[in-house]
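Chemist: Give me a 3D structure for the following:
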Amino acid sequence: MSPKPTLIFVPGAWHPASIWDKVSSLLKAQGYNCIAITLPTTTSDPSKTFSDDFQAVRNAIKTETAQGRNVVVVVHSYGGAVGVSAVKDLTAAKGNTSTITSDPTGHVIGICSMASGFGPAGKTFMDALGGAPPNSWKLDYESGFAVLVGDPSESFYHDLPEEERKYWVSKLLDQSLKALTEGAEDTYAGWMDVPVWYLATTEDRALPFQAQQYFVQTVKDAGGNITVREVESGHSPMLSKPKETADFISEAVTAFVG
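Modeler: Model (predicted):
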């Protein structure tokens, strides 16, 4: 078994896998194998659903675990719903830590989540939002995409320098609305199966800090194992605070490995 788990990074809606590059470069320097997922629902195909994203992450996990490597799934925003669902049946038996060291197949040993929520099993992303999107985006059924409204840099990147804000806005992708309205059969509360470390973004304009606190309390009330850290950041700490984000992930992995 590799001494360091593989880190699988799941971006949020509209975002490319490269959103993780700053953080993964810091973690690669520490000897971690880092894999960033391109979500199928961000490939300009309105027919792609949550289930396609779920399967993409799941396939990446299984490729690693089949080679005897443990995995930590790192998720952001909408990617949280995908990533925590994808760990279903890929974790060690709860409470059986001996399985992790004796089984030649690897397992998911933890989840690092940031600026994200924790939804129940069997409900779509929109169900978990109460059935209506926030004011920052809308569902365009004619095009088949979820469309950002106004200036997305204010929601996602307000704490970045202006030129970098423009750069990342230019990298935003078309997001299939089916990712948000379908796929309930694949949603799963994987946050109950493994320890979760949560990085709360205190200056977040897309998912306010108070909402994040509510989600964290939901996990605690359900009996989940969650550890919380905070960072003074907007919605994208992997861009505005990459070192702090990498340090958070490294600390979490140390705890997961035990």
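Chemist: can we go C-alpha only for contacts and neighbour counts from here?
Modeler: Fine.
Chemist: who's in contact with the residue nearest to the spatial centre of the chain?
Modeler: Central residue of the chain (CA atoms, centre = their mean): Val75, 1.7 Å from the mean position. Val75 makes contact with 9-12, 83, 111-114, 116, according to CA atoms under 8 Å, 6 or more residues apart in numbering.
Chemist: Make JSON lines out of these and add neighbour count.
Modeler: Converted to JSON lines, the contacts of Val75 look like this (neighbours: other CA atoms under 10 Å):
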{"residue": "Phe9", "neighbour count": "27"}
{"residue": "Val10", "neighbour count": "31"}
{"residue": "Pro11", "neighbour count": "24"}
{"residue": "Gly12", "neighbour count": "23"}
{"residue": "Gly83", "neighbour count": "33"}
{"residue": "Ile111", "neighbour count": "30"}
{"residue": "Cys112", "neighbour count": "27"}
{"residue": "Ser113", "neighbour count": "26"}
{"residue": "Met114", "neighbour count": "27"}
{"residue": "Ser116", "neighbour count": "25"}
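Chemist: which among the residues you listed gets closest to Ala184?
Modeler: Proximity of the contacts of Val75 to Ala184 (CA to CA) peaks at Gly83, which lies at 14.1 Å.
Chemist: how about that closest one, secondary structure?
Modeler: Here Gly83 is helix, with the state taken from DSSP: H, G, I helix; E, B strand; the rest coil.
Chemist: That one is in contact with Ala56, isn't it?
Modeler: No. Using CA atoms under 8 Å, Gly83 is not in contact with Ala56; the gap is 9.8 Å.
Chemist: residue ranges of the strands in the stretch 101-250 of the chain, please?
Modeler: Counting by DSSP state E, counting those that start in this stretch, the stretch 101-250 of the chain has these strands, from start to end: 108-114, 137-140, 145-148, 175-176, 196-201, 226-231.
Chemist: Among the contacts of Val75, which pair sits farthest apart?
Modeler: Longest span within the contacts of Val75, CA to CA: Gly12 and Ile111, 15.0 Å.
Chemist: Serialize the strands of the stretch 101-250 of the chain to TSV and add fields for distance to Ala211.
Modeler: As requested, the strands of the stretch 101-250 of the chain are arranged in TSV below (distance: least, CA to CA, whole Å):
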stretch	distance to Ala211
strand 108-114	12
strand 137-140	18
strand 145-148	20
strand 175-176	23
strand 196-201	10
strand 226-231	14
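Chemist: I have a second one here; can you model it like the first so I can compare?
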Amino acid sequence: MNLVIVFSLLFLLFSGGRAGIVSFDRDNSPPAILLVPGAFHQAVVYDTVGHLLKNAGYNGVVEAINLPSVGSLASRDDDVKALRRVMDKYLDLGRDIVLVGNSYGCTVIGDAVLNIPSATTTPPYDEEGRRRGRVVSLLYFSGYLPYTEQVVHPETKPDIRLVSPKWFAFLPNDSPSAIPKTVRWDGDLQSSPPDKEFYNVLAQRNPAAANYWVGQLRYSSFAALNATARYIPYNGDFRVIYVAGKQDNSVPPELWHSYLDQPGAKFILEVLDGDHVPMLSRPEEVVKLIINYTKL
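Modeler: Reported below is the predicted structural model:
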């Protein structure tokens, strides 16, 4: 047999028939874990979690995504599109995915699963008879979430300036009627500094680390944070896990209970002894939860 044909056949065998793509078992490979940060934060906050997932024996793909709206004036749609590009990469290859969000990032992963098959459905197949991927789980760590009523009736959603915590700073603020461009985290540094609102558990153990992460904070786009969500995934279509922090100073129990207690809401509740950004303060516990919910 011609050597060119031999090498071509070998390449197709090991690439799954698709140039430039390494093949894997569509039915038995672990899901890809996609990690989405919250407002003001970049994907680097998941670095420790990513390393621990590998050290814990997880042999799947772990990928953290930077949101375009952090450090720019990008929209919520831009955030969702950035995540969907990564999601589609794996779903098209037949790889299931687990979505992990923190704070505002939970709303992003919720919008991103619109029209995406979940693990509660029969596995879909493409036109060539190959199984496509599904969403196994959505994990909301300290999530700020849209209410069902606000998605069904968008006119009921209040402007974020009317319901935001006091440490949000909206700029420019030279006129009450002006539409802000950005949201910052330093509106009340005296009583609500970031090491209290975001990193209070981390600050107790390692003040220097908390100070480092305060220095990494960026502004977020007002348009992104003020946008109305387009989809509610916690109505039973998907397996959604809400992870509350016992010491979360940003999302207190009365707030996260208001999400869970909505009519028709279907959540699995997990509670960590953590703060608002548990991937920094309780990375080991975060990893255990993620791995647990990679299983169907």
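Chemist: Can you get me the start-to-end distance on stretch 219-232 of the first structure?
Modeler: End-to-end span of stretch 219-232 of the first structure (CA to CA, to the nearest Å): 22 Å.
Chemist: Work out the gap between that stretch and the centre of the chain.
Modeler: Offset of stretch 219-232 of the first structure from its chain centre (CA atoms, centre = their mean, to the nearest Å): 15 Å.
Chemist: Tell me the buried residues in it?
Modeler: Of the residues in stretch 219-232 of the first structure, 219, 224, 226, 231 count as buried by neighbour count, 16 or more other CA atoms under 10 Å.
Chemist: Then stretch 86-106 of the first structure?
Modeler: Residues of stretch 86-106 of the first structure classed as buried by neighbour count (16+ other CA under 10 Å): 86-88, 90-92, 99-100, 105-106.
Chemist: try stretch 110-128 of the first structure
Modeler: Residues of stretch 110-128 of the first structure classed as buried by neighbour count (16+ other CA under 10 Å): 110-121, 123-128.
Chemist: how close does the closest residue to Asp159 of the second structure other than its chain neighbours get to Asn249 of the second structure?
Modeler: In space, and not counting its chain neighbours, Asp159 of the second structure is closest to Asn226: 6.5 Å by CA to CA, 6 or more residues apart in numbering. Distance of Asn226 of the second structure to Asn249 of the second structure, given as CA to CA: 21 Å.
Chemist: dump the residue contacts of Ile268 of the second structure.
Modeler: 239-242.
Chemist: Which of those sits closest to Gln204 of the second structure?
Modeler: For the contacts of Ile268 of the second structure, the closest approach to Gln204 of the second structure (CA to CA) belongs to Tyr242, at 24.5 Å.
Chemist: and the closest one, how many neighbours does it have?
Modeler: The tally of other residues near Tyr242 of the second structure (other CA atoms under 10 Å) stands at 23.
Chemist: Likewise for Pro16 of the first structure?
Modeler: Pro16 of the first structure: 20 surrounding residues under other CA under 10 Å.
Chemist: Equivalent analysis for Ser29 of the second structure, please.
Modeler: Neighbour count for Ser29 of the second structure, taken as other CA under 10 Å: 14.
Chemist: ditto for Leu239 of the first structure
Modeler: 23.
Chemist: next one: Trp185 of the second structure
Modeler: The number of residues packed near Trp185 of the second structure is 24, by other CA under 10 Å.
Chemist: show me the contacts for it.
Modeler: Taking CA under 8 Å, 6+ apart, we find Trp185 of the second structure in contact with 40, 167-169, 194, 217, 219.
Chemist: let's see 6 Å
Modeler: By CA atoms under 6 Å, 6 or more residues apart in numbering, the residues touching Trp185 of the second structure are 167-168.
Chemist: Distance of it relative to Leu260 of the second structure?
Modeler: Distance of Trp185 of the second structure to Leu260 of the second structure, computed by CA to CA: 26 Å.
Chemist: and stretch 99-107 of the second structure, how far from the chain's centre?
Modeler: On the basis of CA atoms, centre = their mean, stretch 99-107 of the second structure sits 3 Å off its chain's mean C-alpha point.
Chemist: Ends of it, what's the gap?
Modeler: Length of stretch 99-107 of the second structure, first residue to last, CA to CA: 11 Å.
Chemist: Grab the nearest non-local neighbour of Ser118 of the second structure.
Modeler: Val135 (4.6 Å).
Chemist: just the helices in the stretch 1-150 of the second structure please.
Modeler: For the stretch 1-150 of the second structure, the helices defined by DSSP state H, counting those that start in this stretch cover 3-14, 47-55, 76-92, 104-112, 148-152.
Chemist: Quickly compare those and say which is most buried.
Modeler: Each of those was given a mean neighbour count from mean count of other CA atoms under 10 Å, and the largest, a mean of 25, is that of helix 104-112.
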